[in-house]
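>>> Whatever this is, show me its structure:
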Amino acid sequence: MTFPAFLRRSRPLADHSADTRMLLLAAAALVIGTGGALGAWVLIKSIAVATNLFWFGRLSASPAAITDNALGLWLVAVPILGSLIVGLMARFGSDKIRGHGIPEAIEAILYGESRLSLKVALLKPLSSAISIGSGGPFGAEGPIIMTGGAIGSLFAQAFHLSAAERKSLLVTGAAAGMTAIFGTPIAAILLAIEVLLFEWKPRSFVPVVVGVLTAWLWRPFLIDVGPLFPAHHSLALDAEVLGIALIVGILTGSQAALLSSLLYKVEDQFVRLPLHWMWWPAVGGLAVGTGGLVDAHVLGAGYDSIQGLLSGSLPLRAAIALLVIKAAVWLVALGSGTSGGVLAPLLLLGGSLGYLLGQLLPGGSALWALAGMAGILSGAMRAPLMAALFAVELTGDFTMLPLTLAASVGAYAVSVLVMPRSILTEKIARRGRHILQEYTVDPFEFLQASQVMTEGPETLSEKMTVAEAIAFFGGQARHRSYPVVNHEGALRGLVSRSDVLCWRVGVFRDDVTLAQVLEDVSQSQGSPNDPIARLADLMVETGVGRIPIVEPVSGKVVGILTRHDLLKIRHVHRGSEVTRSRGAPPLHKQVQ
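Sure, this is the predicted structure:
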């Protein structure tokens, strides 16, 4: 049976084993990885076509440098025109094409059941190509993450998949697209883990890796071979150099925090404009064009400038212009709501700071541009492992990984201390949805019923009559429900106060025993070794707030688990994060 036919069966995929689901998703990742690579190729060619049309008036998909234009003062009009087109596309096409791309993908994953539309898949790369091609100071990574994610989501929506499985394929497409653009497979996988997946499970990890490797294999045929910005550094890494890298990371982390704060202040100013948001990108385009008059290096994605930073060949004046003017035009343009990514601009801004610091540091300016790039990505995106690997994969110089890791950690620490959220999640938080990027182990998954339950619970005998039960719940009962057991202590069922209220209206004769009442009633129960998560799900499914815990062999009731016990687990787990002492009992002892 073919993969698509299998998925189209009316029986839900959840009926099959987790291993089978993982393999099916991995098979789908082959298709999605190919789609992500093709999407990256289309995006790159579209940017080239737009660049040639806007700046040189020719129809060509050949690479073109904006700095070669001869428009003079008319240069200002080009970014305005491109931004106006993007505003119209967002207004009359889909407003989801506005912004970075990555926050929108995160929001779709967490709040939209990982569903993206065909309209977004088509309009996002087109709008980004127009924006970047007309001089917008953005990169292609945000758009390709959104586009690749849409490819994965659309493929998943064609079959009977759960929201979690759609998420795996959406992220697979996003990571595949990033790999095809930059040739950074490991960093793309880490971006998926640190920023997009919000989990670490084989079900998601394996398809992402398969999709990334598929895109990486396609890349030489569609885009390029080897590192995007090849470079090699010969400086020996010792304690002094790594210490300097840590300081550079702290500085670029502070830079990331400042840029993030300024970006959202700029957004707030645009909201106050007496204009419909469709016109905001054109206002941003005016700022871009003005910056381009000062120095044309600030226009477009700036990949040539990144290469100049990493090779050490960029003039000092251009580096200063990138650090100041590029930052200004990028903040205004992105704050206006136009379409474009944050990754390439951050590389330029962090790299420029590192480049300038490198004038005074050992090893040369190119080395510290590399450290600055890793640092600012880590600080802005809260993805330190991705940032460290991304920088070295871009250059192919893996010997510098300890240096980029030191810079990433320094920037990450500063970012966490001074920023409540990353530059990505802040955008989502401003819509009232607060997201944490920290991973923790769910205590419900590793604790067992025997560690949390109330041992030796009070029980009722199956020989008790209905009249006696009514009298018991009318006066002596301390709980809302009780397990009913036979003479050997084996579970017969559960009787609650609400049951007794029904009996009072004459449902059963007073002399009927509980054994007779419960004769045909099935009872939810757990065993001492059951994970708490399973029993919590059982409570939700059955609507019963007290689950008897029974020995599997003897059938005897050995404990009871209540909703209150589950709340205590949450409270104690939270306390373990904030309460400090010389020693404390294990979590399950604190619960009891």
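
>>> Going by C-alpha atoms from here, please, whenever you check contacts or count neighbours.
Will do.

>>> Can you give me the buried ones in the host helix or strand of residue 51?
For residue 51, the host element (DSSP states H and E) is helix 18-56. Of all the residues in helix 18-56, those buried under the rule 16 or more other Cα atoms under 10 Å are 21-22, 24-26, 28-56.

>>> Please apply the same query to stretch 299-318.
Buried residues in stretch 299-318, counted by 16+ other Cα under 10 Å: 299-303, 305-312, 314, 318.

>>> Likewise for stretch 114-131?
So, applying 16+ other Cα under 10 Å, buried residues of stretch 114-131: 114-116, 120-121, 123-131.

>>> before we move on, what about stretch 197-209?
For stretch 197-209, the neighbour count (16+ other Cα under 10 Å) marks 197, 198, 199, 203, 204, 205, 206, 207, 208, 209 as buried.

>>> What lies in contact with it?
With Cα atoms under 8 Å, 6 or more residues apart in numbering as the test, stretch 197-209 has contacts from 18, 21-22, 25-29, 165, 167-169, 171-173, 175-176, 189, 192-193, 437, 439.

>>> how about a cut-off of 6 Å?
22, 25, 26, 29, 168, 172 (Cα atoms under 6 Å, 6 or more residues apart in numbering).

>>> Now flag whichever of those residues is closest to residue 549.
residue 22 (32.6 Å; Cα to Cα).

>>> Let me see the contact set for residue 289.
Residue 289 touches 76, 79, counting by Cα under 6 Å, 6+ apart.

>>> Following up with a second sequence; could you model it the same way so I can compare the two?
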Amino acid sequence: MEKMNAILKKIEKWRMERISERKFILLLSLVVGALSGLAAIVLKNLIHFTIHHLTGNFSVDDVSYQYLAYPMIGILITVLLIRYVIKEDLGHGVSKILYAFSKKNSKISKHNMYSSMLTSTITIGFGGSVGAEAPVALTGAAIGSNLAQTFRLNYRAITLLAGCGSSAAIAGIFNAPLAGLLFTIEVLMIDLTMSSLLPLLISAVTATTTSYFLMGDGYHFRFSLNQSFDVNNLHWVIILGIICGLISVYFTRVMKWVEGYFKKQDRFLNRILIGGVGLGILIFLFPSLWGEGYVSINQILNGNYTDVLNNSVFYSLKNNQTLLIIVFIAILAFKVFATAITTGAGGVGGIFAPTLFMGCFAGFIFSSIVNQGSPELATENYALYGMAGVMSGVMFAPMTAVFLIAEITGGYTLFVPLLISSACAYLTILAFEKHSLYHCHLAERGELLTHNKDKTVLTLMKLRKVIETDLVTIDEEACLGDLVKVISKSKRNIFPVIDKDNNFRGVVLLDNIRSIMFNKEMYHKTSVTDLMVMPPEMVHPDESMEKVMKKFKSSGAWNLPVVENRKYIGFISKATIFSAYRSVLVHFSEE
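Sure, this is the predicted structure:
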């Protein structure tokens, strides 16, 4: 450890003497890209190895009762690891990154460089119906954040390198550098400026190159274009896009509802039992719900869609097209339940893969039904349009969805219909939801950083740091004479009234008593409670600064009391907030 610290000090000394911070960040973005790309490859292979070890000997034409047990085992191991070893809730990986950006100065715990990979491998490898992308994005962000902290870089640099790590992780796991870059802009809300573009690109390209060097040049999904896009079928793409938007609404609301149900379960063993049994039954009935679901997506994209029923109790329906579509609709409907149960019960994983899975099935089902009439739509193409549509709607990331599908399938010739489907889905869900699943809880608490710089600065500001505690208080049992003595010792014109237990009772304003404060005859006849007034609003010390500013605006006040559990804490003023705002804005905007 001492040797490592000595090496780091030498590197830092060299950096300070020989290289500018901007160039040093570019160098670190290269390192972050390589490490995050390597992490993506390791995770991908660990999951593949685990799944192959557990299910490699299953017969395609027979049901496998192990499906009933594996998911519960995986969730149990994951929960025990988190509860007794990691001892910190991993949550949704992307939401954890966003929370770190807004409330933790972009500082992410060191254990996140490996803990998300370990727990998601167990969750997904044992059948958890989630994706590995969010955990590896958190891993990449943790690598970037901790590397930046090691060299004592500022908040902006730490945020940028954490974004570089996430971008690289997504690029590495999919071999899709542009999708990785766009992910950090649309989902993580990293500002796209000239100072941030180059490091993000370097990280994404480095991760992709690392993945290519170690894994080869194969696309994540195998796809061959058999039928180019026909503009005469444009209306079908638009309709599918709208349907994908509605599916995104369904996905979002079911996820919230199911995860909310699990949060109400006080005992973690109850969550494991309920989740394990529910998920086991779903996977036993529909084995395609196992894990990420990329095997089923490849089967559909390559025209082997009947193989989706392998190992299933519905295997005998392979040759009945109508019943096959009905089973596919059931798989589509239950996928979100399987995903929500996995995360709600304590598993670790993301929604990247489930959105691609549901989009693929939606596009295939839609085109198959339409083909019952006269049109002959290419089901494989529409599966891709559906993937872009549902991902765009659920994640509120239309450009990420388009470029991801294009890059991982080599399907750039379908760029226009992918754009149309993605845009239609995104516009549709906007009519129902204001924020994506990643952003909704943070937005409700006022903790979400956005591309709106004013709101971002307000989010970064911490209310407790601007509370003024120098106001002289007065006891509610005091009289006017006592108040005058207090006024003589104070430089402020507001006097909080409290009781003997420090409970806030109201305020006395100097302007309201100016006409009587020198009338000595009233000193003992007039009590403070007769003179005090209640402020138009009160502020809780943990409220977001955005909510506080709304209270100032609605009340028209310049000063508001800060009260917690009825106890008086201090006051907050507009002037202090504006001063702090300017300081944070300069800190946030510095290049």
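
>>> Overlay them and tell me the TM-score.
The TM-score (TM-score structural alignment, normalised by the length of structure 2) is 0.68; 439 aligned residues with a Cα RMSD of 3.4 Å.

>>> now for the helix holding residue 51 of structure 1, which elements pack on it?
On a contact count with 3 or more Cα pairs under 6 Å, 6 or more residues apart in numbering; DSSP states H and E, helix 18-56 of structure 1 meets helix 118-133, helix 163-182, helix 202-222.

>>> any chance of those in TSV, plus distance to residue 475 of structure 1?
Compiled in TSV, the helices and strands packed on helix 18-56 of structure 1 are given as follows (distance: least, Cα to Cα, whole Å):
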stretch	distance to residue 475 of structure 1
helix 118-133	64
helix 163-182	49
helix 202-222	53
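
>>> closest to residue 235 of structure 1 out of those?
helix 163-182 (25.1 Å).

>>> What range does the closest one cover in structure 2?
On the basis of TM-score structural alignment, helix 163-182 of structure 1 is assigned to residues 155-174 in structure 2.

>>> ok, of the buried residues of stretch 299-318 of structure 1, which one's closest to residue 399 of structure 1?
Among the buried residues of stretch 299-318 of structure 1, residue 310 lies closest to residue 399 of structure 1 (Cα to Cα), at 14.9 Å.

>>> Now which residue in structure 2 aligns to the closest one?
By TM-score structural alignment, residue 310 of structure 1 lines up with residue 301.

>>> Kindly provide the distance from the residue nearest to that match when sequence neighbours are not counted to residue 370 of structure 2.
Nearest residue to residue 301 of structure 2 in three dimensions, chain neighbours excluded: residue 380, at 4.8 Å (Cα to Cα, 6 or more residues apart in numbering). For residue 380 of structure 2, the distance to residue 370 of structure 2 (Cα to Cα, to the nearest Å) stands at 14 Å.

>>> Which one of these two is surrounded by more residues?
Counted by other Cα atoms under 10 Å, residue 380 of structure 2 and residue 370 do not tie: residue 380 has more neighbours, with 26 against 15.

>>> The more buried one is in what secondary structure piece?
Using DSSP H and E, residue 380 of structure 2 falls within helix 379-395.

>>> The helix or strand following that helix vs structure 1, average offset?
Sequence order places helix 398-409 as the next helix or strand after helix 379-395 of structure 2, per DSSP H and E. Comparing helix 398-409 of structure 2 with its match in structure 1 after superposition yields a mean distance of 0.9 Å (mean Cα distance after the TM-score superposition for structure 1).

>>> residues in structure 1 matched by whichever helix or strand comes after helix 398-409 of structure 2, start to end?
The first helix or strand that comes after helix 398-409 of structure 2 along the chain, using DSSP H and E, is helix 415-430. Across structure 1, the stretch matching helix 415-430 of structure 2 (TM-score structural alignment) is residues 401-416.

>>> By how much does the matching stretch deviate from structure 2 on average?
Looks like 0.8 Å for stretch 401-416 of structure 1 (mean Cα distance after the TM-score superposition for structure 1).

>>> Check the offset of that stretch from the chain's centre.
A distance of 20 Å separates the centroid of the chain from that of stretch 401-416 of structure 1, by Cα atoms, centre = their mean, to the nearest Å.

>>> ok, now stretch 130-140 of structure 1?
24 Å.

>>> before we move on, what about stretch 252-270 of structure 1?
Averaging C-alpha positions (Cα atoms, centre = their mean) puts stretch 252-270 of structure 1 21 Å from its chain's average.

>>> Mean deviation, it versus structure 2?
For stretch 252-270 of structure 1, the mean distance to aligned residues of structure 2 following superposition is 1.1 Å (mean Cα distance after the TM-score superposition for structure 1).

>>> Kindly name the residues of structure 2 that line up with that stretch.
Using TM-score structural alignment, stretch 252-270 of structure 1 pairs with 244-262 in structure 2.

>>> For the stretch 151-300 of structure 2, just list every one of the helices.
Taking DSSP state H, counting those that start in this stretch, the helices of the stretch 151-300 of structure 2 run over residues 155-174, 177-186, 194-215, 234-263, 268-285, 294-301.

>>> Now residue 572 of structure 2: which helix or strand?
Following DSSP H and E, one finds residue 572 of structure 2 within strand 567-573.

>>> Show me what that strand is packed against.
strand 559-564.

>>> Looking at the buried residues of stretch 299-318 of structure 1, which is nearest residue 409 of structure 1?
Of all the buried residues of stretch 299-318 of structure 1, residue 409 of structure 1 sits closest to residue 310, with 20.7 Å by Cα to Cα.
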